[in-house]
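Peer 1: Quick one, structure for this:
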Amino acid sequence: MRASRRVSRSRIAVGVAGIGLTVGAFSLYSRRRYGRSAAATLAEYGTRPVKMVHTRMSITKRIAHLASRPEARRAVAFPAWGRLFYDLERREDSGMPVYHLRPRTPSNTIVIYLHGGGYITTAVTAHTWFVDHLARRTGADVVMPLYPLTPHHTWQEAHRLVLDLYRRVVTENPGKRIVLMGDSSGGGLAAVIALSLAEAGDTQPDELVLISPWVDVTHANPQIADYVDTDPLMAPEPLTEIGRSWAGDTPPTDWHLSPIYGDLSGLKKVTTFVGTREIFLPDNALFHAKLLEAGVDSTLHAGEGLNHVYPMFPTPEGHRARRDLVRLITGELASAAPSRSGNGRH
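Peer 2: Sure thing, here's the model as predicted:
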């Protein structure tokens, strides 16, 4: 009996050691091959199948299918534990659902968060968990609208509703710190809202924070071709098709759709996070260069070996980015972690 137990324990020990060696080997491979954590590599492998179904034909069919059906209800669910830290309220604003997360302790900061989804998909669980994290860690009020989407709507209605919401939040909260933030298409829309405020002579947000923003729906930048094979999630052709649907009768190069073509000189402070393994990197780098040329305080954080919206991933790199986002929101940090250039600028 005792001998049998010793053999069993020995086998368990060997098994654990084998698992440890395998994990260690994969971690070493990930560091040497991509310069990132094993968790980040696993996250990429998990997203690769997504790109396989994102062909132009499938997107065209999807747009036509969605257009032929009644518009889906826009709604999300937030983590239950959040109720321990903030009050959650859903309002209807001219038909646009708006979620308000209000901390139990009054805050001097308000985050207006615009979700991604390619202007065709509403917020998902990843967004609510991310927003919940920001609300709990910063103690800030968070406002997240579920704006109208294509193909039932074009950019005009979403732009009007979000801009009106932003102005109303500012008016109702005089003197408070305002952070305008968005990811992917929501990041592009956030940049458009900031440009609209500048055009009207309105005060800019204290922080404009963009996570892998979609700043050019035309994808005309020739450097994008260098990233198509490495991006596991996105391809330019289907996104361009969605961009046309979102544009309606407006030229896709209009800055209301592609803020990279706008007059950027009226913006105040912009911080962008983007991965080096995504097709948005060339446009984000160009957008950053144009911001600097226009005299804007702009910081670009390019996550080496990381994918689209990497701050939202449950990886060590995502954790570090979220920590920096928290410090940006609370005003503890003028600039977040160093960018690719190593000096806070790219």
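
Peer 1: make it CA atoms for all contacts and neighbour counts henceforth
Peer 2: Will do.

Peer 1: quick one: L21 from R11, how far?
Peer 2: As judged by CA to CA, to the nearest Å, L21 and R11 stand 15 Å apart.

Peer 1: quick one, strands of the stretch 1-150 of the chain?
Peer 2: When assigned using DSSP state E, counting those that start in this stretch, the strands of the stretch 1-150 of the chain occupy the ranges 86-93, 96-103, 109-114, 141-145.

Peer 1: And for R6, the neighbour number?
Peer 2: Neighbour count for R6, taken as other CA atoms under 10 Å: 11.

Peer 1: and what of A135?
Peer 2: With neighbours defined by other CA under 10 Å, the count for A135 comes to 24.

Peer 1: Check the chain for its longest helix and report it.
Peer 2: Ranked by residue count and defined by DSSP state H, the top helix of the chain is helix 2-34.

Peer 1: Packing partners of that helix?
Peer 2: Applying 3 or more CA pairs under 8 Å, 6 or more residues apart in numbering; DSSP states H and E, one finds that helix 2-34 contacts helix 38-47.

Peer 1: roughly how far apart are the closest residue to D206 other than its chain neighbours and A191?
Peer 2: Sequence neighbours aside, I178 is the residue nearest to D206 in space, at 5.4 Å (criterion: CA to CA, 6 or more residues apart in numbering). For I178, the distance to A191 equals 14 Å [CA to CA].

Peer 1: These two: which is more packed in?
Peer 2: A191 (31 against 24).

Peer 1: Next, the structure of the following sequence, for comparison with the previous one:
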Amino acid sequence: MSWRLVLLVWLLRHLQKPLLARLDPVGARAQFEAVTSLFAAPRGTYVGKGRLGGVPVRRVVGPGVADDPAAPVLLYAHGGAFVLGSAKSYTGFAAQISTRLGRPVILPDYRRAPEHRFPAALDDLRAVWDALDADLGPERIVLGGDSAGGNLALGLLAQLCHLRIPGPAATFAFSPFTDFRDRAGSRRRNADADPLLPIGRLREVREFYLGDADPADARASPVLARFRGAGPVWLSVGTTEVLHDDTLQMAARLREDGVRTRVLEGRNAPHVWPIFGDYLPEARTALDDLAAFLSSVSAEAGS
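Peer 2: Below is the predicted model of the structure:
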């Protein structure tokens, strides 16, 4: 562990985790926006605003990345427990991954709970997907997300597989929430070890997002879905996260369906640690690993 990771884990454990435990999810929106605003987009970033499929989106192009309307893109669903976060708050991170991965990033402002419960956010992501698919074709789209956004990305992938619609060239998720049934052992095993997520809040997320919907609905819990025919998938998770088993079980399901899957486990790394790419060497290593994975997928597709 780098000294920066040690410091970050200490700060999250002693400052951020207690705050998350106290604040109600909706009340935490302003605080979340303030924290994510620290990840400012670098000079030279292009940010365009518009709509795709009727959904507000941002098109974020990092410095040095060609802004060609016909270029392959990354469709990214932001995290925030289905309640927090926005395309605006994720613009800085989107610029970072745009530069690292060499393509524009499309950030949907999907509808959030509790005002809009499941499956509103997933429907919005699907609408944006359909618009991009019509313009570019699925082979020119990479699908990604973090935490709740990782759930949405994997849920969309499952939906496309179920309907036998050609899916993205590849999919990735940082610390995805994949099982609303609350059966993963790491939810209890890592409850104290996780430096960021209070376990009690995860149960509240289910109420806020699902309402009366069935937690065993595969659209909400993609670990229960089938993925035959899906393109390669890359996943990352910290070893002390309460969502650790969500990722490992997701990988097992994907491999069971014959999907090429890579899992990167960050030793003692916090929830969605790649978002700290400007600060943590471990985060930069993770993003480099993802970039190499996507390059290999592109090379195989072109061979």
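
Peer 1: V170 of the first structure is nearest to which of the strands of the stretch 1-150 of the first structure?
Peer 2: Proximity to V170 of the first structure, assessed across the strands of the stretch 1-150 of the first structure by CA to CA, is greatest for strand 109-114 (8.9 Å).

Peer 1: What's P56 of the second structure aligned with over in the first structure?
Peer 2: Alignment note: P56 of the second structure maps to P97 in the first structure; criterion TM-score structural alignment.

Peer 1: quick one, what contacts that match?
Peer 2: For P97 of the first structure, the contacting residues are R74, A75, R90, R91, P145, L146, Y147, by CA atoms under 8 Å, 6 or more residues apart in numbering.

Peer 1: Which of those are conserved in the second structure?
Peer 2: With both residues aligned by TM-score structural alignment, their matches' CA atoms under 8 Å, the contacts of these that the second structure also has are R90, R91, P145, L146, Y147.

Peer 1: Please name the nearest non-neighbouring residue to the fourth one.
Peer 2: Spelled out, it's L146 of the first structure. Leaving aside its sequence neighbours, L146 of the first structure sits nearest to P97 (CA to CA, 6+ apart; 5.4 Å).

Peer 1: Is the alignment partner in the second structure of G182 of the first structure within a helix or a strand, and which one?
Peer 2: G182 of the first structure maps onto G145 of the second structure when the alignment is built from TM-score structural alignment. Using DSSP states H and E, G145 of the second structure sits within strand 141-146.

Peer 1: any idea which helix or strand comes after that strand?
Peer 2: Next element after strand 141-146 of the second structure (DSSP H and E): helix 148-162.

Peer 1: quick one: contacts of the following helix or strand past that next one?
Peer 2: For helix 148-162 of the second structure, the succeeding helix or strand toward the C-terminus, using DSSP H and E, is strand 170-174. Contacts with strand 170-174 of the second structure, where a contact means CA under 8 Å, 6+ apart, come from 141-147, 149-151, 153-154, 157, 231-237, 272, 274, 294, 297.

Peer 1: nearest spatial neighbour of the residue nearest the centre of the first structure, skipping sequence neighbours?
Peer 2: When CA atoms, centre = their mean is applied to the first structure, the residue found nearest the centroid is D183 (2.1 Å). Counting by CA to CA, 6+ apart, D183 of the first structure lies nearest to I211, which is 4.5 Å off, once chain neighbours are set aside.

Peer 1: That neighbour: neighbouring residues, count only.
Peer 2: I211 of the first structure: 26 surrounding residues under other CA under 10 Å.

Peer 1: Aligned to G200 of the second structure, what sits in the first structure?
Peer 2: Checking TM-score structural alignment: G200 of the second structure goes with E237.

Peer 1: Report the contact partners of its match.
Peer 2: By CA under 8 Å, 6+ apart, the contact list for E237 of the first structure reads T55, R56.

Peer 1: So it belongs to a helix, correct?
Peer 2: Yes - membership of E237 of the first structure in a helix is supported by DSSP: H, G, I helix; E, B strand; the rest coil.

Peer 1: For R244 of the first structure, see how far away it is.
Peer 2: Distance, E237 of the first structure to R244 of the first structure, using CA to CA: 11 Å.

Peer 1: Equivalent analysis for M57 of the first structure, please.
Peer 2: In terms of CA to CA, M57 of the first structure sits 14 Å off from R244 of the first structure.

Peer 1: Give me the three-state assignment for E278 of the first structure.
Peer 2: When the rule is three-state DSSP, E278 of the first structure gets the label coil.
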